[in-house]
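Q: 3D model of this:
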Amino acid sequence: MTESDEMLAIPLWINGHAYLTMAPAFFDVRDPRSGRVRRRTPLCGAAEAQAAVASAGSALPSWAARTTVERAQLLTLVGDALAGYASHFAHLIAEETGKPGEAAAAEVSDAVALLRTTSADGGAAGGIVAVVSDDAAPLLGLLQAACPALLAGAAVVLKPSPKAPSAAFALAELTARSGFPAGVVNVLHGDLAAIEGLCAATAVSVLLFTGDPALGAAVRAIAAGHGKPFRG
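A: Just a heads-up that it's a prediction; the model follows:
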């Protein structure tokens, strides 16, 4: 990793803190409006996926033992914290996706509402849940899959698009500030190799996907190759 990589690379989030790794390659995150490289996404693989899954596994028993009401209260606290940083999150989303400011702000507003209102879903996945999203809605897309799973007592590994990784990392920071136990929410960066790593991890119960159907089909094929349940 070069000095430039260290300055620009966005960390993973594992076991309740930022996690730097010696990734073999990086993806340049460019502001579509200017073409300027804002940061670099580490393209991780099996080792980092396993570290994130192990973190989730350590946190799972105590998190699953909490009541639904307790878990809902923590999600609401994250929503309240997100509301306080709404402009910052909207800036990150606009900077990495090229969305107009109003559209980025609307995505954050929808994410706040989701965190505050997620209700119990009998079909939500439990255990360790991997969530993969594209860059169409880098914050809301992840939360649409993760919130019901977290409320059901699952620990999650979020895998955002390498094109728009910052909102997921900032969200993980907010979960820690809001009282989430370390390891309940983890963020793994990367592309298909990271997804392969998650699917190869036997402790992962299911892979959830939100986003473009074409990408979803590719992710589904990876999951099927490992015999991993897939929803998307």
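Q: From now on I want contacts and neighbour counts done on CA atoms only, so please keep to that.
A: Will do.
Q: Now do the spatially closest residue to residue 66 that is not a sequence neighbour: how many residues are near it, please.
A: Residue nearest to residue 66 in three dimensions, not counting chain neighbours: residue 153, with 7.6 Å by Cα to Cα, 6 or more residues apart in numbering. Per other Cα atoms under 10 Å, the neighbour tally for residue 153 reads 24.
Q: try the one 4 residues further on
A: By other Cα under 10 Å, 28 other residues sit near residue 157.
Q: can you confirm it is in a strand?
A: Yes. Assessed with DSSP: H, G, I helix; E, B strand; the rest coil, residue 157 lies in a strand.
Q: That one contacts residue 133, doesn't it?
A: No. Using Cα atoms under 8 Å, residue 157 is not in contact with residue 133, being 11.4 Å away.
Q: Now the second one, please; I'll put the structures next to each other:
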Amino acid sequence: MAATISHWLGNKTFTGTSGNTAPVTNPATGAITGRVALASAEDARTVIDSAAEAFPGWRDTSLAKRTTVLFKFRELLNDRKQELAAIITAEHGKVLSDALGEVSRGQEVVEFACGIAHLLKGGMTENASTNIDVASIRQPLGPVAVISPFNFPAMVPMWFFPIAIAAGNTVVLKPSEKDPTAAVWIAELWAEAGLPAGVFNVLQGDKTAVDELLINPTIKAISFVGSTPIARYVYQTGTAHGKRVQALGGAKNHAIVLPDADLNAAADAMVNAGYGSAGERCMAISVLVAVGDIADNLVAKIADRTKSLRIGDGTKNSDMGPLVTWQHRDKVVSYIDAGEADGATVVVDGRRVQADGSAGGFWLGPTLLDHVRTDMSVYTDEVFGPVLSVVRVDSYDEALELVNAGPYGNGTAIFTGDGGVARRFQNEVQVGMVGINVPIPVPTAYYSFGGWKHSLFGDIHAHGTDGVHFFTRGKVVTSRWLDRSHGGINLGFPQSG
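A: Next comes the predicted model:
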């Protein structure tokens, strides 16, 4: 019988009372490896209450003691990150090297949060007015929630919870029910690092759990990453219930390749950014915009490189693993079918992949579609799979207009040897994260992550100084210590002087 993956509160597992579960599968075999608890609204409130009870004590814990726990967590994670990577591969399907890279990128935010004391410093003006001092301080919000997607079960939560915890908040993490074990493993590591009970909690579940987080008045802020329709729902529902919300949505990332680019380097970048993690990345390049007469040559170079890719079980010597579920695999295949039916040329067909793995795995190989039009669903929709669409245009201006006309504004890239064009592009493109000869422009932890347009709902991006501001609120204190010379009543409006 498959083991149940439970909730976490009070530094221990919590089975819950709903009795409902969902299967967790190994995407490389199709086998059910566990069953995740699905919280009832009552279960969700129990976990939220744990965070609420722990908040006053953690808020008043000194910064020195908080950062001591952060440093210990960082060291434990560094020592045991191979364990976490193996869990991710077993439930998500990405290859071990990619899973380890995910953990390492998440750890960057943990390290950033270890320096939270400097980032929480306020300011003070002595004698702003006669004998009056003015100071600014930043304080935690309270219990906050992180709702994370299946594609990065470790990195995306780590974009948020290290900063939230370091700033004095308590956290409820709602991981994807597709790969929930990483969240519990992280919770156990926090407990080992000395984090007090109730500061970090895990709520397993589906929409019932999400809705309780969105409407429960105890939760003060929500960080969400997922598809645009759900991001919009989370933002609208959460803000309607008085919460601070940052909801990172979907993407349709374009890479423009100009005629003066190094086509070999560009082809390498397109393969890496289009097919890494089986395309299940919000920062994946899904559209190659080939400018001028380079398209035939560039498409041929990309197609040739896909021949060397090893598709198989992520625990073996593979470059690309399966998709996360068979339902998602079939959905991605339907976009390839539709693109072919609409007239796109299937240059590389991942539907015919021969994978090194079980016949029950959710396999789909790298797919390259040429002559894609902007009215095709494979272009307009976020496919979220190993599908790279090639759109041909005649000029830089046409390419820029194509990118800016899209509803998403998450990430984009340009490949060129012309610095002037690159500077023009970074100024004119309407996208939140821009790469210049860099295919996946994910910022380092001390900068902030987030897109524009329908790729972000809310004003504040993830991690970096934006993350610190999201999980704290400012307060200004004006003070005067009275002496015996003070006296008298004055109903006039107070003035500086």
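Q: Run through the helices of structure 1 in chain order.
A: For structure 1, applying DSSP state H gives helices covering 3-8, 46-65, 68-84, 86-97, 101-117, 140-151, 166-177, 192-200, 213-225.
Q: Could you single out the most deeply buried of the ones you listed?
A: Stretch with highest mean neighbour count among the helices of structure 1: helix 140-151 (a mean of 24; mean count of other Cα atoms under 10 Å).
Q: which residue numbers in structure 2 go with it?
A: Here helix 140-151 of structure 1 aligns to structure 2 at residues 155-166, judged by TM-score structural alignment.
Q: Mean per-residue distance, the matching stretch versus structure 1.
A: Comparing stretch 155-166 of structure 2 with its match in structure 1 after superposition yields a mean distance of 1.1 Å (mean Cα distance after the TM-score superposition for structure 1).
Q: what separates the residue minimising distance to the centre of structure 1 from residue 143 of structure 1, distance-wise?
A: Central residue of structure 1 (Cα atoms, centre = their mean): residue 158, 2.8 Å from the mean position. Distance, residue 158 of structure 1 to residue 143 of structure 1, using Cα to Cα, to the nearest Å: 9 Å.
Q: Repeat that for residue 3 of structure 1.
A: Taking Cα to Cα, one finds residue 3 of structure 1 at 33 Å from residue 143 of structure 1.
Q: Residue 123 of structure 1 too?
A: 16 Å.
Q: and if you look at residue 38 of structure 1?
A: 24 Å.
Q: who are the neighbours in contact with the residue nearest to the centre of structure 1?
A: 130, 131, 132, 142, 146, 168, 185, 186, 187, 188 (Cα atoms under 8 Å, 6 or more residues apart in numbering).
Q: what do you get if the cut-off is 6 Å, keeping everything else the same?
A: 131, 186, 187 (Cα atoms under 6 Å, 6 or more residues apart in numbering).
Q: out of those residues, who's nearest residue 67 of structure 1?
A: residue 186 (20.9 Å; Cα to Cα).
Q: Translate the closest one into the numbering of structure 2.
A: Counting by TM-score structural alignment, the partner of residue 186 of structure 1 is residue 201.
Q: So what's the residue count around that match?
A: For residue 201 of structure 2, using other Cα under 10 Å, the count is 29.
Q: is it true that it touches residue 11?
A: No. Using Cα atoms under 6 Å, residue 201 of structure 2 is not in contact with residue 11; the gap is 7.8 Å.
Q: what's the neighbour count on the residue nearest to residue 42 of structure 1 when sequence neighbours are not counted?
A: Of all residues beyond its chain neighbours, the one nearest residue 42 of structure 1 is residue 26 (4.5 Å), with distances taken as Cα to Cα, 6+ apart. Look at residue 26 of structure 1: counted by other Cα under 10 Å, it has 19 neighbours.
Q: what residue of structure 2 matches up with residue 26 of structure 1?
A: Per TM-score structural alignment, residue 26 of structure 1 is aligned with residue 21.
Q: okay, now residue 135 of structure 2: neighbour count?
A: Residue 135 of structure 2 has 15 nearby residues by other Cα under 10 Å.
Q: That one should be in a strand, yeah?
A: Yes. Checked against three-state DSSP, residue 135 of structure 2 lies within a strand.
Q: Tell me who's in contact with it.
A: Applying Cα under 6 Å, 6+ apart, the residues near residue 135 of structure 2 are 123, 124, 476, 477.
Q: Helix or strand for the second one, just tell me which one.
A: What that stands for is residue 124 of structure 2. strand 123-129 (DSSP states H and E).
Q: which residues of structure 1 does that strand align to?
A: Counting by TM-score structural alignment, strand 123-129 of structure 2 has no counterpart in structure 1.
Q: counting contacts, what elements does that strand pack onto?
A: strand 132-140 (3 or more Cα pairs under 6 Å, 6 or more residues apart in numbering; DSSP states H and E).
Q: show me where the stretch 251-400 of structure 2 has helices.
A: Taking DSSP state H, counting those that start in this stretch, the helices of the stretch 251-400 of structure 2 run over residues 263-275, 295-306, 326-341, 377-380, 396-405.
Q: In structure 1, what range does the shortest one match?
A: Structural correspondence for helix 377-380 of structure 2: none found in structure 1, per TM-score structural alignment.
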